[in-house]
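Visitor: The following block contains a protein sequence and its predicted model.
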Amino acid sequence: MTTEIGKELRKLRIDQDERLYDMSHRLEKSSAFISAVERGSKSPPLGFEELVIAAYQLASDAADAMRRAADRSRKAFTIEAQTPLERDAAGLMARRMSSKMDALSPDELEKILAILRKGECD
């Protein structure tokens, strides 16, 4: 099954008239690795989408689409919180997102996303 990032990578290759082999050389990753990320048998490693964005000099909209696709293709995230407040927020968010009993509602998640996205535009 193709992941969200797999769809974006394939679309990028088609737009650039490249083969998987060409992309692997440009990204300095093996063809097998890129194929595994596309299929979802490997999660895109941290920073992979930024490597793609830089290698292909993606414009703002395409870069944002690649970042969203990478996030949607990951099942786990690592957050390095620096302060006690950041650790409290990260821990609570993780517990609420993984809880069956006290899960965040779609409306609550939309509100959190709106707050976080507001900071991206600055």
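Guide: That came in fine, so what should we check first?
Visitor: CA atoms for contacts and neighbours, from now on please.
Guide: Noted.
Visitor: Now for the residue nearest to E50 when sequence neighbours are not counted, how many residues are close by?
Guide: Nearest non-adjacent residue to E50, counting by Cα to Cα, 6 or more residues apart in numbering: R67, 7.7 Å away. A count of nearby residues for R67, using other Cα atoms under 10 Å, gives 20.
Visitor: And D15, by the same measure?
Guide: For D15, the count of nearby residues is 9 (other Cα under 10 Å).
Visitor: quick revisit: any idea how far D61 is from the residue nearest to E50?
Guide: Plainly put, R67 is 10 Å away from D61 if you go by Cα to Cα, to the nearest Å.
Visitor: A70 too?
Guide: A70 is 14 Å from D61, where distance means Cα to Cα.
Visitor: More neighbours: which of those two?
Guide: A70 (24 against 9).
Visitor: show me the residues around S73 that make contact.
Guide: S73 makes contacts with 3-5, 40, 43-44, as judged by Cα atoms under 8 Å, 6 or more residues apart in numbering.
Visitor: Let me have the residues you listed in a markdown table, extended by secondary structure.
Guide: A markdown table is the format used below for the contacts of S73 (DSSP: H, G, I helix; E, B strand; the rest coil):
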| residue | secondary structure |
| --- | --- |
| T3 | coil |
| E4 | helix |
| I5 | helix |
| G40 | coil |
| S43 | coil |
| P44 | coil |
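Visitor: wait, which of these is closest to K111?
Guide: E4 (23.3 Å; Cα to Cα).
Visitor: Tell me how many other residues crowd that closest one.
Guide: 21.
Visitor: next up, a second structure to put side by side with the first:
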Amino acid sequence: MAKLTPFGVELRKLRLDKEMRLLDLAEKLEQSAAFVSAIETGRKQIPDGYLRKISKAMELTAEETRRLRAAAERTRKEVRVDNLRGEQRELVAAFARKLDDVPSDLMEALKKIVLKSIGGDVPFFRKRRGIIVPPMSTEKLRRFAEKIRDVFVVNDQVEFPIMDVLEFQLSKILPDFFIDVETPEVMGEDEGRVFAGSNSIVFREDVYTGACRGNRRDRFTACHEFAHFLMHRDVKLARAREDGDKIYLDSEWQADEFAGTLMMSPRHLKQFADAEAAAAACNMNPAAARVMWAKYEKEGRFEMG
């Protein structure tokens, strides 16, 4: 589970103060967003000359540069596993030594326990089942998504600015929250991840970049991962949903319903002529918009005031 280093905390604070996304800084540095994220979270060491490049790219003052340099020094001295209890360090070390010997079926089972989202599927038609989580009805999910909308946008705003919310606004409410970006080589088919007990959302780099640039499919993924973060990150141990389990216990189903509602709010339905118009106005994947349109019709939302 990623955690910001002292350097990452200070750099992130400077970025937010200057209203810069990870992607904005990465482009100024001519680096990938995954590389910048890896520096902030300590997966990569701070390269030589990196502070100088950041100072120039962000136009830092002498005092800001001094604070960032001091944070970098603290980070270089930090050994991350020292934050764990003795038995936890032993377990991490033992698991790392035996990782190559872990059977593939056990590895998949562990992923279902530790990770809350494994992507690559089509919204609302996912091949992979989620984990069992506390039940939430469709109506409850709709109301929750609407409440989240009210926190971050004004009532008449149709398009939900998911990446602005995740990059800039959410940390004002949850100061420890941050976005982490990993390379496709690390993430594989997973488009996003939320770890149990985490304070971050991990995105595959192409998904993160696409969402920042308005790609509709990637924006849905970002909303989907936001749902996991809000609703499922406290679920520590869980099994995968089986045939006999109700759909409303499935974490992936819940996240899709939340994401669809967040992107296409019922309050705006009467503004749209059809699902295609809704998709355009909401900057939403047309296929997902058609699914939500059909769901709203079935629920009688178009007759509601």
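Guide: Alright, I've got the coordinates. Since the structure is predicted, the reported quantities are computational estimates derived from the model, not experimental observations.
Visitor: re the thing from before, aligned counterpart of the residue nearest to E50 of the first structure in the second structure, please.
Guide: In the second structure, R67 of the first structure lines up with R69, judged by TM-score structural alignment.
Visitor: ok, now Y56 of the first structure?
Guide: Using TM-score structural alignment as the criterion, Y56 of the first structure maps onto M58 of the second structure.
Visitor: Next, work out how far apart its match and R21 of the second structure are.
Guide: 12 Å.
Visitor: Those two: who's more crowded?
Guide: For M58 of the second structure versus R21, the count of surrounding residues by other Cα under 10 Å is larger for R21: 20 against 17.
Visitor: Counterpart of the more buried one over in the first structure?
Guide: Aligned counterpart of R21 of the second structure in the first structure: R19 (TM-score structural alignment).
Visitor: Tell me who's in contact with E205 of the second structure.
Guide: Contacts of E205 of the second structure by Cα under 8 Å, 6+ apart are 33-34, 181-184.
Visitor: cool, D15 of the first structure as well?
Guide: Counting by Cα under 8 Å, 6+ apart, D15 of the first structure has no contacts.
Visitor: That one: what secondary structure?
Guide: Of the three states, D15 of the first structure takes helix under three-state DSSP.
Visitor: Provide a list of residues in contact with the match of R21 of the second structure.
Guide: If you count contacts by Cα under 8 Å, 6+ apart, R19 of the first structure has them with R13.
Visitor: distance of it from A70 of the first structure?
Guide: Applying Cα to Cα to R19 of the first structure and A70 of the first structure gives a distance of 20 Å.
Visitor: right, and A55 of the first structure touches L27 too?
Guide: Yes. Between A55 of the first structure and L27 there is a contact at 6.6 Å, judged by Cα atoms under 8 Å.
Visitor: More neighbours: which of the two?
Guide: L27 (16 against 13).
Visitor: Quick one: residues contacting that one.
Guide: So L27 of the first structure contacts 51-52, 55 (Cα under 8 Å, 6+ apart).
Visitor: returning to that earlier point: quick one, which of the contacts of S73 of the first structure are buried?
Guide: 3-5, 40, 43-44 (16 or more other Cα atoms under 10 Å).
Visitor: Which of the residues you listed lies at the shortest distance from S98 of the first structure?
Guide: S43 (19.0 Å).
Visitor: Please pull up the equivalent of the closest one in the second structure.
Guide: S43 of the first structure maps onto Q45 in the second structure, by TM-score structural alignment.
Visitor: Distance check, that match against A255 of the second structure.
Guide: From Q45 of the second structure to A255 of the second structure the distance is 34 Å (Cα to Cα).
Visitor: isn't T209 of the second structure right up against L22?
Guide: No. If you go by Cα under 8 Å, T209 of the second structure and L22 don't touch, sitting 9.4 Å apart.
Visitor: Now the alignment partner in the second structure of K7 of the first structure: which helix or strand?
Guide: Alignment note (TM-score structural alignment): K7 of the first structure maps to V9 of the second structure. Element membership for V9 of the second structure, per DSSP states H and E: helix 6-17.
Visitor: mean shift of the helix or strand just after that helix relative to the first structure?
Guide: Where DSSP H and E defines the elements, the next helix or strand beyond helix 6-17 of the second structure is helix 22-29. Compared with the first structure after fitting, helix 22-29 of the second structure deviates on average by 0.7 Å (mean Cα distance after the TM-score superposition for the first structure).
Visitor: quick revisit: quick check: the helix holding V9 of the second structure compared with the first structure, mean distance?
Guide: Mean deviation for helix 6-17 of the second structure: 1.0 Å (mean Cα distance after the TM-score superposition for the first structure).
Visitor: what angle separates that helix from helix 22-29?
Guide: 100 degrees (axes from the mean of the first three to the mean of the last three Cα atoms, to 10 degrees).
Visitor: Just say helix, strand or coil for K44 of the second structure.
Guide: Quick answer, by three-state DSSP: K44 of the second structure is coil.
Visitor: that older thread, make a markdown table out of the buried ones among the contacts of S73 of the first structure and add distance to M97 of the first structure.
Guide: Listed next are these as a markdown table, based on distance: Cα to Cα, whole Å:
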| residue | distance to M97 of the first structure |
| --- | --- |
| T3 | 21 |
| E4 | 21 |
| I5 | 22 |
| G40 | 22 |
| S43 | 19 |
| P44 | 21 |
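Visitor: so the match of R67 of the first structure touches L51, yeah?
Guide: Yes. Using Cα under 8 Å, R69 of the second structure makes contact with L51 at a distance of 7.0 Å.
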